[in-house]
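structure, please.
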Amino acid sequence: MSAATEAFLAMLAAERGAALNTLAAYRRDLDQAEAAIGDLAETSRDAVASLAGEWASLAPASVARKASALRQFFGFAVDEGWRADDPSGALPAPRLRRPLPRVMGHDQIAALFARAEDEAAGDEPKAVRLLTLIELLYGSGLRATELVGLPLSAAPRDAPFLTVTGKGGATRLVPVGGRALEAVGRWLSLRPQTPPSRYLFPSGKTGHLSRVRLFQLLKALAARAGLDPASISPHVLRHAFATHLLEGGADLRVLQTLLGHADISTTQIYTHVDAARLVALVNSRHPLATRTTSD
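Predicted coordinates for the structure are as follows:
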């Protein structure tokens, strides 16, 4: 990898607080581009245009991600004086349609929680831990990474809030409902004390429960609840949290804050919920709704 791209990655880490996974993805995309067309700080516009052929077999989302990485690099290179031109216009720009999130229905949520509550009735630690995990996924809308990495100090005590560290190191306060508070309290009373761990959900000698293990636990619970494991994941529960709150009348800006979205456009995907409900809302709340055509 060239010195210019290394400097760009260092800038992302230092100035924008990019997460490790984000940096790894940028590094991979830039490295592959340089393998195809050479040093990005010196390569020609024609060489940049040739990447369309290199990426022809890729999915539109992959092409869009790679092109975004290069556009940001070229902007940085121009700002730093390494390039006199910005060849980003030669990059392919596939049109993407954001897929709608998979969402669990209320009956599926009820079945999942009924099974988890039944299994946790006897205070078996792993069963209580699983109930706590799904309460926080669905009750607070946490990302899988945010959930498994919660420090013990984040456990709500004096106030019903979690301090969550999200993407890029951004922190936010997330409310915790009564059910989740009860589950967290039960888990804290059963949580292993040895070896000492700074995590709310410890695993191994010094680490925490992994994202992969969280996926496995949730899918196994879904199967025991008579649900299709392939249709359920931590992110699906997060989507259900958002969709069901919006159905209940939550404001989109509030939802953006709760989910930790940097851009409101990311949150707007949840406006797909229940078109009939939205029509009914307009008909009942609009100022003209109570007026007749003869008024």
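
all contacts plus neighbour counts: C-alpha atoms, from now on.
Fine.

now Leu190. Nearest residue, chain neighbours left out?
Excluding its sequence neighbours, the residue lying closest to Leu190 (C-alpha to C-alpha, 6 or more residues apart in numbering) is Pro125, at 5.7 Å.

please provide the structure for the following sequence as well, for comparison with the first:
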Amino acid sequence: MNQPQQNAVTLLTEPVEHFLNYLKSEKQLSLNTQINYRRQLYALISLASEVEFTNWRNLDSSLVRLLISRSKRQGLQARSLALRLSALRSFCDWLVKNGQLTANPARGVLNPKQGQHLPKNIDIDEINQLLNIEYNDPLSVRDRTMLELMYGSGLRLSELVNLNCRELNLTDGEIRVLGKGNKERKLPLGRESIKWIKHWLSMRDFLVPKDDALFISKLGKRISPRNVEKRFAQWGVKQGLSAHVHPHKLRHSFATHMLESSGDLRAVQELLGHADLSTTQVYTHLDFSHLSDVYDSAHPRAKRGK
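Have a look, this model is predicted:
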């Protein structure tokens, strides 16, 4: 690499490294998010020479579209393109904040359209079949409690494994959960969840806990996400379910069943911990026509000339 090329690459990589350090030290985003942003931003840097782009200060919306177009030509699918654009938007927000750009040129570029690949939910009869576990050994009771809590409160897998005993308030029937972006939310616990948590806590000491983790492995350590996935899949087979049981499928089933019963999209959004209502709308198979029907039938000022 000759000197001018090396200088151009440095002009692009140095701000990215500062941004990634900001994500780690100040925003304290998850390691997975940091890795994804690094991968996407360096992929864009690798395309810079193709579009004669050498300095982030010169980035405009036409260049953003060109970079995304070149990424698509490389074979990236819509979901990956959206992730790349999201990383670039966040980086440009940081550049604006630090006075290196006057406006974010990636904000006006729309995400590529993508098909919705949503997990099928488990119907209520099969949920009851899954939860009809009669074994009373510590590991079975632990798994039964995790299944109940996952479906009963719509937790993410990461939220489930990171729960601590101190975050339980069984008297008031509440639990504190740390979700995405370190955002804490308080969730109600159902009667069955409380019953099974108490049952599990009466057996938890048999596994000699190493810390305050609510759910632990047979070695006493905090249970891993992979272990939860494996155990749920095994129970699905053992209980005779027709479909594979995965933690996210239980969360999806919670959302679908709650929405079917209540029709309250905002409440389901809060329970799931979604920052954006549109995420909940997609997640629960809603489309605009359904929302329109709900609005027309339920809202006191919704007649709209009918």
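
what's the TM-score here?
Superposed pair, TM-score by TM-score structural alignment, normalised by the length of the first structure: 0.82. Supporting alignment: 284 aligned residues with a C-alpha RMSD of 3.5 Å.

wait, the residue nearest to Leu190 of the first structure touches Val184, no?
No: the pair Pro125 of the first structure / Val184 is not scored as a contact, 11.7 Å apart, by C-alpha atoms under 8 Å.

okay, the two: which has more neighbours?
Val184 (25 against 17; other C-alpha atoms under 10 Å).

and the more buried one, what does it touch?
Contact analysis of Val184 of the first structure by C-alpha atoms under 8 Å, 6 or more residues apart in numbering lists 132, 155.

so how much does the helix or strand hosting it differ from the second structure once superposed?
Element membership of Val184 of the first structure, judged by DSSP states H and E, is helix 178-190. When the second structure is overlaid, helix 178-190 of the first structure sits 0.7 Å from its aligned residues on average, using mean C-alpha distance after the TM-score superposition for the first structure.

next, the buried residues of that helix.
For helix 178-190 of the first structure, the buried set under the neighbour-count rule, 16 or more other C-alpha atoms under 10 Å, comprises 180-181, 183-188.

that helix corresponds to what range in the second structure?
The alignment of helix 178-190 of the first structure onto the second structure (TM-score structural alignment) spans residues 191-203.

related to what we said a few turns ago, got any residues that touch both of Pro125 and Val184 of the first structure?
Counting by C-alpha under 8 Å, 6+ apart, nothing touches both Pro125 of the first structure and Val184.

okay, now the counterpart of His285 of the second structure in the first structure: neighbour count?
Aligned counterpart of His285 of the second structure in the first structure: His272 (TM-score structural alignment). For His272 of the first structure, the neighbour count with other C-alpha under 10 Å is 12.

now for the closest residue to His272 of the first structure other than its chain neighbours, how many residues are close by?
Spatial nearest neighbour of His272 of the first structure, excluding adjacent residues (C-alpha to C-alpha, 6+ apart): Leu100 at 7.7 Å. Leu100 of the first structure has 12 neighbouring residues, counting by other C-alpha under 10 Å.

host element of Leu100 of the first structure?
Per DSSP H and E, there is no helix or strand for Leu100 of the first structure.

what's the biggest helix by length in the first structure packed up against?
Longest helix of the first structure, by residue count under DSSP state H: helix 60-79. Other elements packing on helix 60-79 of the first structure under the criterion 3 or more C-alpha pairs under 8 Å, 6 or more residues apart in numbering; DSSP states H and E are helix 3-15, helix 20-37.

quick one, which of those gets closest to Pro202 of the first structure.
Nearest to Pro202 of the first structure, of all those, is helix 20-37, at 21.3 Å by C-alpha to C-alpha.

what's the counterpart of His244 of the first structure in the second structure?
In the second structure, His244 of the first structure lands on His257 (TM-score structural alignment).

and its match, how many neighbours?
His257 of the second structure has 17 nearby residues by other C-alpha under 10 Å.

closest to Thr163 of the first structure out of the helices and strands packed on helix 60-79 of the first structure?
Using C-alpha to C-alpha, the nearest of those to Thr163 of the first structure is helix 20-37, at 20.4 Å.

sort out which residues of that closest one are buried, please.
Buried residues in helix 20-37 of the first structure (16+ other C-alpha under 10 Å): 22-23, 26-27, 29-31, 33-34, 37.
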